[in-house]
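> fold the stuff below for me.
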Amino acid sequence: MDWTTFFEPITLSIQISIIASLIVFALSVVIAWIMAKVRFFGKSIVETLLLLPLVLPPTVIGFILLVWLGRRSWIGKLYESLFGQTLVFTWEAAIIAATVVAFPLAYRTMRAGFESIDSELENSARAFGASESQVFLYISVPLAFRSLTAGYILGFCRGLGEFGATLMVAGNIPGKTQTIPTAIYVATDGGSMRMAWAWVGSMLVMSFLMLLLANRFTKN
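Okay, here's the model as predicted:
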């Protein structure tokens, strides 16, 4: 077995998932708190849009991202003017794909954590003069810490296993955008079952350990 070939997709998948899950965490914490605590017109529509990637086929998400990030889009043109290369079929595109598909799962977990907080605690802090940002940072976040951590872990796992959207928007370039799922697909298609099983085993082990950790945080 070529160990360099074996570890490249694993290393790349972990790097992409870490960055994507950090982005997802930063977005989800704020958005989940707003959706859990603030009432506004059209909230159900916003909620539906936020969860839409959870039910859409990954290829549909990949197609949408391909259109939005392609050379003819304003995002693609801006990226090319700044960095001198197209955004699609790059490492950055793989991060974007992982972020989009991982967000809904992390968001739902974190929102549930914020909704479980006794609102009287937050209202008491406001009554004593705490601002909304202070309530958020010193009351809501600490009380929802377990759910926030579980949301981050689940987002990481979802990004780690992303296949369809990543393949469409980032491709399958060895050493650049080839993640574990795409590497398994190519190995299976090419008859390299031993290599495919090795990647499948590594994915099973990592996912099992991460989910076991997430379960510990979601237990009461």
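
> from now on I want contacts and neighbour counts done on CA atoms only, so please keep to that.
OK.

> Met193 contacts Ala187, correct?
Yes. The criterion here is Cα atoms under 8 Å, and Met193 meets it with Ala187 at 6.6 Å.

> and those two? Which one has more around it.
Set side by side, Met193 and Ala187 show more neighbours around Ala187, with 17 against 13, by other Cα atoms under 10 Å.

> contact partners for the more buried one?
193, 195-196 (Cα atoms under 8 Å, 6 or more residues apart in numbering).

> keep only those of those that are in helices.
193, 195-196 (DSSP state H).

> nearest to Thr109 among those residues?
Nearest to Thr109, judged by Cα to Cα, of these is Ala196 at 31.9 Å.

> and the nearest residue to Thr188 once chain neighbours are set aside, what is it in contact with?
Spatial nearest neighbour of Thr188, excluding adjacent residues (Cα to Cα, 6 or more residues apart in numbering): Ala196 at 6.0 Å. Taking Cα under 8 Å, 6+ apart, we find Ala196 in contact with 183-185, 187-188.

> can you say which of those residues are buried?
Those of these that meet the buried threshold are 183-184, 187, by 16 or more other Cα atoms under 10 Å.

> before we move on, back to that, possible to save the contacts of Ala196 as a markdown table with secondary structure and distance to Ser116?
Formatted as a markdown table, these follow (DSSP: H, G, I helix; E, B strand; the rest coil; distance: Cα to Cα, whole Å):
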| residue | secondary structure | distance to Ser116 |
| --- | --- | --- |
| Ala183 | helix | 40 |
| Ile184 | helix | 40 |
| Tyr185 | helix | 41 |
| Ala187 | helix | 45 |
| Thr188 | helix | 45 |
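
> for Ala94, state which of the residues you listed is nearest.
Of all these, Ala183 has the smallest distance to Ala94: 13.9 Å, by Cα to Cα.

> which element is the residue nearest to that closest one when sequence neighbours are not counted on?
Leaving aside its sequence neighbours, Ala183 sits nearest to Pro9 (Cα to Cα, 6+ apart; 6.8 Å). Using DSSP states H and E, Pro9 falls within helix 3-37.

> which of the buried ones among the contacts of Ala196 sits closest to Leu211?
Ile184 (21.2 Å).

> residue contacts, the closest residue to Ile14 other than its chain neighbours?
Distances taken as Cα to Cα, 6+ apart place Leu160 nearest to Ile14, at 6.7 Å, with adjacent residues excluded. Counting by Cα under 8 Å, 6+ apart, Leu160 touches 13-14, 16-17, 98, 180.

> what's the most distant pair in those residues?
Counting by Cα to Cα, the most remote pair of those is Ala98 and Ile180, 12.8 Å apart.

> with neighbour numbers in mind, choose between those two.
Per other Cα under 10 Å, whichever of Ala98 and Ile180 has more neighbours is Ala98, with 30 against 27.

> to compare with the earlier structure, here is another sequence to fold:
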Amino acid sequence: MSVVAPPRGRGRARRAAGLGTPTVLVPPAVLALLFLFLPTLALIVRTPWTQLGRIYGERGVWTALRLSIESSLLATAIAVVIGVPLAWVLARVRLPGVAVARAFVTIPLVLPPVIGGVALFQAFGRLGILGGAIRAVLGEDLPFTFAAVVVAQTFVAMPFLVITVEGAFRIADRRLEEAAATLGASRRRIFTHVTLPTVLPALVAGTVLCWARALGEFGATLLFGGNNPGVTQTLPTDVLTVFSNDPADAPALSLPLIAAAVIILGALRERWLRPVAVS
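This next block holds a predicted model:
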């Protein structure tokens, strides 16, 4: 006795019929979308477009933007230099305490930015754990300097890079590394010529996310670096100053950060925004 299987198209249609969107999910989904979209739309709509020349000329926007770009790029470079090795250790080393180290890496992700600034003061401030050593090396205290801005941005942004790259190291195909080892390649050469190229997409994505977070950092930067125009005033802290004095001009200063966000989303669209096809 033979059993005739139903046509593939009919079976697929029956499965698809049971996978429709539940009606109850649509209203909260639309509400969530509006909740996330409306503030950005309001920011763009309320921008005094006819006054941009005056605002950008009077508010020191370009200086603050230059400091933001310079500090965020330096913070990202530091994060790459020390964060990639940390990601490799967290992904590959099997020693007691690695799980605790991974937990500490994620703390800046959930720590309120202002608390992050307080923590930086306790570590690197005048009376901090390393305050005396820093003063002996630099000849001055670290807080309220441009270097403090870079330190604050690195502290807040580096976890984005570490977590992204660690995941890539963890799932990378180690057979390529083993093959290179059997051919006599050194550990350093395997890491630079085999492992890193394997995780390059994740490294690029993590670097961009790290830079974006550093560029938009506000709380820890304000508390630890200060808000001194031309020295430590980044664009996010400049927005606070303008909002305190003339709220109507504040949306205009937000435009460069919105533009940066759009560029970042465009750069990461293949990795983060492309729908996943399930076969």
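
> so after superposing, what's the score?
TM-score of the superposed chains, computed with TM-score structural alignment, normalised by the length of structure 1, equals 0.93; 219 aligned residues with a Cα RMSD of 1.7 Å.

> for Pro104 of structure 1, state which of the ones in helices among the contacts of Ala187 of structure 1 is nearest.
Ala196 (28.9 Å).

> state the distance from the closest one to Glu47 of structure 1.
According to Cα to Cα, to the nearest Å, Ala196 of structure 1 stands 38 Å off from Glu47 of structure 1.

> next one: Gly190 of structure 1
Note on Gly190 of structure 1: its distance to Glu47 of structure 1, by Cα to Cα, is 42 Å.

> repeat for Thr4 of structure 1
If you go by Cα to Cα, the gap between Thr4 of structure 1 and Glu47 of structure 1 works out to 43 Å.

> looking at those two now, which is surrounded by more residues?
The neighbour comparison of Thr4 of structure 1 against Glu47 (other Cα under 10 Å) goes to Glu47, with 14 against 9.

> and the more buried one, what pairs with it in structure 2?
Using TM-score structural alignment, the partner of Glu47 of structure 1 in structure 2 is Arg102.

> picking up where we left off before, so what's the equivalent of the residue nearest to Ala183 of structure 1 over in structure 2 up against?
Using TM-score structural alignment as the criterion, Pro9 of structure 1 maps onto Ala64 of structure 2. For Ala64 of structure 2, the contact set (Cα under 8 Å, 6+ apart) comprises 229-230, 233-235, 238.

> for the alignment partner in structure 1 of Leu176 of structure 2, helix, strand, or coil?
Per TM-score structural alignment, the equivalent position to Leu176 of structure 2 in structure 1 is Leu121. Put simply, Leu121 of structure 1 is helix when judged by DSSP: H, G, I helix; E, B strand; the rest coil.

> count of residues packed around the nearest residue in space to Leu121 of structure 1 that is not next to it in sequence?
With sequence-adjacent residues excluded and distances taken as Cα to Cα, 6+ apart, Leu121 of structure 1 is closest to Ile139, at 7.7 Å. For Ile139 of structure 1, the count of nearby residues is 16 (other Cα under 10 Å).

> the one 5 residues further on too?
Residue neighbour count, defined by other Cα under 10 Å, stands at 20 for Ala144 of structure 1.

> counterpart of it in structure 2?
In structure 2, the residue matched to Ala144 of structure 1 (TM-score structural alignment) is Val199.

> so that match touches Ile171, yeah?
No. In this structure, Val199 of structure 2 is not within contact of Ile171 by Cα under 8 Å, at 9.3 Å.

> what does Ala198 of structure 1 align to in structure 2?
Aligned partner of Ala198 of structure 1 by TM-score structural alignment: Ala252.

> I figured its match hits Ile55, correct?
Yes. Shown here, Ala252 of structure 2 and Ile55 form a contact pair, counting by Cα under 8 Å, at 7.5 Å.

> neighbour count: the two, which is higher?
Ranked by neighbour count (other Cα under 10 Å), Ala252 of structure 2 and Ile55 place Ala252 first, with 22 against 18.

> could you check how far the helix or strand encompassing that one is from the centre of its chain?
Assigned by DSSP H and E, Ala252 of structure 2 belongs to helix 250-267. How far helix 250-267 of structure 2 lies from its chain's middle: 14 Å, per Cα atoms, centre = their mean, to the nearest Å.

> do stretch 17-24 of structure 1 as well
Taking Cα atoms, centre = their mean, one finds stretch 17-24 of structure 1 lying 6 Å from the centre of the chain it belongs to.

> give me the mean deviation of that stretch from structure 2.
Aligned to structure 2 and superposed, stretch 17-24 of structure 1 gives a mean residue distance of 0.3 Å (mean Cα distance after the TM-score superposition for structure 1).

> got a list of contacts for that stretch?
By Cα under 8 Å, 6+ apart, the surrounding residues in contact with stretch 17-24 of structure 1 are 95-96, 98-99, 102-103, 106, 152-153, 155-157, 159-160.

> also stretch 51-60 of structure 1?
The set of residues external to stretch 51-60 of structure 1 that reach it, using Cα under 8 Å, 6+ apart, is 61, 100-101, 104-105, 163-165, 168.

> tell me which two of the residues you listed sit farthest apart.
So, those by Cα to Cα: farthest apart are Leu105 and Met168, at 21.1 Å.

> among the contacts of Ala187 of structure 1, which recur in structure 2?
Using both residues aligned by TM-score structural alignment, their matches' Cα atoms under 8 Å as the contact test, the members of the contacts of Ala187 of structure 1 still in contact in structure 2 are Ala196.

> export the contacts of Ala187 of structure 1 to CSV and append columns for distance to Phe128 of structure 1.
Below are the contacts of Ala187 of structure 1 laid out as CSV (distance: Cα to Cα, whole Å):
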residue, distance to Phe128 of structure 1
Met193, 64
Met195, 61
Ala196, 59
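
> tell me which of the contacts of Ala187 of structure 1 is nearest to Gly129 of structure 1?
Distances from Gly129 of structure 1 to the contacts of Ala187 of structure 1, taken by Cα to Cα, are shortest for Ala196, at 58.8 Å.
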